[in-house]
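Visitor: Quick one, fold the following:
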Amino acid sequence: MPNWLDVVIRSILFMIILFLITKWLGKKQISQLSFFEYVNGITIGSIGAEVVTGLEQKISLGIIAIITCAAIPFLAGLLSLKSKGFRGFIEGKGSIFIKDGKIMEDNLKKERYSTDELLELLRKKNVFQVSDVEFAVLEPTGDLSVLLKKENQPLTAKDLNMSVATVKEPQTVIMDGKILDEPLTTIGRSRRWLITELEKLGVTIDNVFLGQVNSYGELTVDLYDDKLKVPSPQERPLILATMKKCQADLESFALGTENKEAKELYRKNSEKLQKAIEKVSPILRN
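Guide: A predicted model of the protein is given here:
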């Protein structure tokens, strides 16, 4: 067998083996790595490269070496699930860099981080002033987790005592100009409904690069031709506008009638509708 063909076969074989091993170890191996996983990954890669290019090396020995190295983090992961101490030793522990708004200089020196590097990590979290931070910890993966002081945290619906509707994940129903039936079934829609919605937008299925249905059941599309503009969904704004018109009509009826009972009835219903409008406005606005 020619040497070049031997290298090609070895490369394909070890790519398949490394892919299967990575799938076996799980998604954690392709996320941010711990020190142990980082060293293990380098070792496996080095073994694979040596066997692929070293034609005098036996393929079987390389496979055994890779499987052995892959088994080590797998077993270490099982032990880590059962022992917190072992998990801390293998994966490392977080280091507190800012506590109660004050920088922990000793922890910075221990992790060999300069003040400039700390500021850089904060900027990556869109934090440009240390005094805005209540707590910050350097995770074992090297990422910095930041908790802003209460007054610097963005407002939420809970802070404003507002009730908001539950948001579900959008379903992709059109991809590359083709209808995906499974997502349509998931949201209880049919192809007929989809075609009707496309007609409302004035586009055909062939023109759509990507189409998604949001948690409100509205279809949004991205077209192949970026110069074409597609109107945004108007169902919710129309409902809100209709409610406001009804509320205004009730007020007008209350002012226009001389009957006291009818006037009171219109006024009460107008107030009820106004309260309903205030509750649903955050949902019905685009």
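
Visitor: Please count neighbours and contacts with C-alpha atoms only from this point.
Guide: Noted.

Visitor: so where do the helices sit in the stretch 1-150 of the chain?
Guide: 3-25, 35-53, 59-82, 84-91, 105-110, 115-124 (DSSP state H, counting those that start in this stretch).

Visitor: Tabulate these in a markdown table, adding columns for mean neighbour count and distance to residue 225.
Guide: Formatted as a markdown table, the entries for the helices of the stretch 1-150 of the chain read as follows, by neighbours: other CA atoms under 10 Å; distance: least, CA to CA, whole Å:
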| stretch | mean neighbour count | distance to residue 225 |
| --- | --- | --- |
| helix 3-25 | 14 | 38 |
| helix 35-53 | 16 | 43 |
| helix 59-82 | 15 | 48 |
| helix 84-91 | 14 | 49 |
| helix 105-110 | 13 | 52 |
| helix 115-124 | 14 | 34 |
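
Visitor: mind checking which of the ones you listed is nearest residue 173?
Guide: Judged by CA to CA, the one of the helices of the stretch 1-150 of the chain that comes nearest to residue 173 is helix 3-25, at 28.5 Å.

Visitor: which residues are contacting that closest one?
Guide: Taking CA atoms under 8 Å, 6 or more residues apart in numbering as the criterion, the residues outside helix 3-25 that touch it are 29, 48, 51, 52, 53, 55, 59, 67, 70, 73, 74.

Visitor: Surely the second one and residue 61 touch.
Guide: No. At 10.7 Å, residue 48 does not count as touching residue 61 under the criterion of CA atoms under 8 Å.

Visitor: compare with the first, here's sequence two:
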Amino acid sequence: MDIPQWLNIIIRSVLLVMVLFLLTKWLGKKQLSQLSFFEYIAGITIGSIAAEISTGLETNFFHGLYSMLVWTAIPFFAGLLAIKSKKARDFIEGRETVVIKDGKIQEENLTKQKYTVDELLHLLRKKNAFQVSDVEFAVLEANGDLNVLLKKEKQPVTPQDLDLETAPVKVPETVILEGKVVDSGLAACGLTREWLDVELQKLGIVLDNVYIGQVDSYGQLTADLYDDKIKLPKPQEKPMLLSALKKCHADLESFALATENEAAKQMYKENSEKLAEIIKNSEYLLVN
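Guide: Got it, this is the predicted structure:
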């Protein structure tokens, strides 16, 4: 019995989706921006062959599969060769190119890569570099990405630059998801449902209205609500702690001035200086 053409197309298409999935798994996981020119061309060709086999009823199904296997095997073995040989890798995948050095565009390298100055400036803006002279080094990778190193004086100030010690930042834990409590997230933070109820009361919200709630490294609950019109109050724990530290520092200085006892005066003064150092090192963490 002859199979209707529409059913034949459906069967071919389903089989080809399964074959393409298996072939893609065989080639490995790479995003489109990470593909070499060779892999990109092979991918387009394999897709074209699959489309032709799926709808071209006059063509031989297995001949198309053989062609797809060949086009899949070539980039696969080329990738293995690239792993083994640096020269082969440079030829197949390409090499990175320096396009800016010491704040100056390398015009010859830019021309070799078929890039215009406008295209380079566009890529720089995507990296938050709006002036060429601010760039110490810019490299155009083989996959087309541009990596930029700003000059030292143009880089953002970090706590390390200020000789400030910082606590390690932990991954935020999700404790509420779509109005439901995530007990595993609470357990990872060492917190309980009772703590969560108190925090929700402080924010003036109910559990059912929370789309996602997370606890950050400092133990603060942040929430995204279903109703975006509701404005949540900013957490006050850190500002209140900073205020308490500053008040304590002022009290110690006041006690040092008020007492006649030299030993007590020295004690108040020393602790006042220690507290001032603590406030200086932690203030940037407590202002927000």
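
Visitor: hmm, back to that, same list (the helices of the stretch 1-150 of the first structure) but as TSV, adding distance to residue 277 of the first structure.
Guide: Formatted as TSV, the entries for the helices of the stretch 1-150 of the first structure read as follows, by distance: least, CA to CA, whole Å:
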stretch	distance to residue 277 of the first structure
helix 3-25	51
helix 35-53	55
helix 59-82	51
helix 84-91	52
helix 105-110	53
helix 115-124	40
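
Visitor: For the residue positioned nearest the centre of the first structure, which non-adjacent residue is closest in space?
Guide: Among the residues of the first structure, the smallest C-alpha distance to the mean C-alpha position (CA atoms, centre = their mean) belongs to residue 169, namely 10.3 Å. Closest residue to residue 169 of the first structure in three dimensions, ignoring its sequence neighbours and counting by CA to CA, 6 or more residues apart in numbering: residue 215, at 6.6 Å.

Visitor: Now do stretch 255-275 of the first structure: which range of the second structure does it align onto?
Guide: Counting by TM-score structural alignment, stretch 255-275 of the first structure pairs with residues 257-277 of the second structure.

Visitor: The second structure: which residue goes with residue 225 of the first structure?
Guide: By TM-score structural alignment, residue 225 of the first structure lines up with residue 227.

Visitor: ok, now which ones touch its match?
Guide: Contacts for residue 227 of the second structure (CA under 8 Å, 6+ apart) come out as residue 209.

Visitor: now swap in residue 33 of the first structure and tell me
Guide: residue 141.

Visitor: how about it, what's its match in the second structure?
Guide: Aligned against the second structure - with TM-score structural alignment as the criterion - residue 33 of the first structure pairs with residue 35.

Visitor: Ignoring the adjacent residues along the chain, who's closest to residue 230 of the first structure?
Guide: Nearest one to residue 230 of the first structure, counting by CA to CA, 6+ apart, is residue 201 at 6.5 Å.

Visitor: nope, residue 76 of the second structure is what I meant
Guide: On the basis of CA to CA, 6+ apart, the spatially nearest residue to residue 76 of the second structure that is not a chain neighbour turns out to be residue 27, at 5.8 Å.

Visitor: With residue 285 of the first structure instead?
Guide: Using CA to CA, 6+ apart, the closest residue to residue 285 of the first structure is residue 237 (5.7 Å).

Visitor: and the helix or strand hosting residue 280 of the second structure, how far from the first structure on average?
Guide: Under the assignment given by DSSP states H and E, the secondary-structure element containing residue 280 of the second structure is helix 262-286. Following the fit onto the first structure, the mean deviation recorded for helix 262-286 of the second structure is 1.7 Å by mean CA distance after the TM-score superposition for the first structure.

Visitor: ranges for the strands of the stretch 151-286 of the first structure?
Guide: In chain order, the stretch 151-286 of the first structure shows strands spanning 171-175, 178-179, 208-213, 219-223, with DSSP state E, counting those that start in this stretch as the criterion.

Visitor: tilt between the last one and strand 171-175?
Guide: What it means is strand 219-223 of the first structure. Between the axes of strand 219-223 of the first structure and strand 171-175, defined by axes from the mean of the first three to the mean of the last three CA atoms, to 10 degrees, the angle is 30 degrees.

Visitor: Which positions within the helix holding residue 280 of the second structure qualify as buried?
Guide: Buried positions in helix 262-286 of the second structure, judged by neighbour count with 16 or more other CA atoms under 10 Å: 265, 268, 269, 272, 275, 276, 279, 281, 283.

Visitor: Dump these into a markdown table; add distance to residue 15 of the second structure as well.
Guide: Conversion of the buried residues of helix 262-286 of the second structure to a markdown table gives the following (distance: CA to CA, whole Å):
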| residue | distance to residue 15 of the second structure |
| --- | --- |
| 265 | 87 |
| 268 | 82 |
| 269 | 81 |
| 272 | 77 |
| 275 | 72 |
| 276 | 72 |
| 279 | 67 |
| 281 | 64 |
| 283 | 63 |
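
Visitor: ok, back up a step: what do we get in the second structure for the residue nearest to residue 285 of the first structure?
Guide: Residue correspondence to the second structure (TM-score structural alignment): residue 237 of the first structure is matched to residue 239.

Visitor: Residue 118 of the first structure too?
Guide: The criterion is TM-score structural alignment: under it, residue 118 of the first structure has residue 120 as its aligned partner in the second structure.

Visitor: still on that earlier bit, please look at the residue nearest to the centre of the first structure and residue 212 and confirm they touch.
Guide: No. Assessed by CA under 8 Å, residue 169 of the first structure is found out of contact with residue 212, at 10.0 Å.

Visitor: State the distance from the aligned residue in the second structure for residue 69 of the first structure to residue 270 of the second structure.
Guide: Applying TM-score structural alignment, one finds that residue 69 of the first structure aligns to residue 71 in the second structure. Distance of residue 71 of the second structure to residue 270 of the second structure, computed by CA to CA, to the nearest Å: 76 Å.
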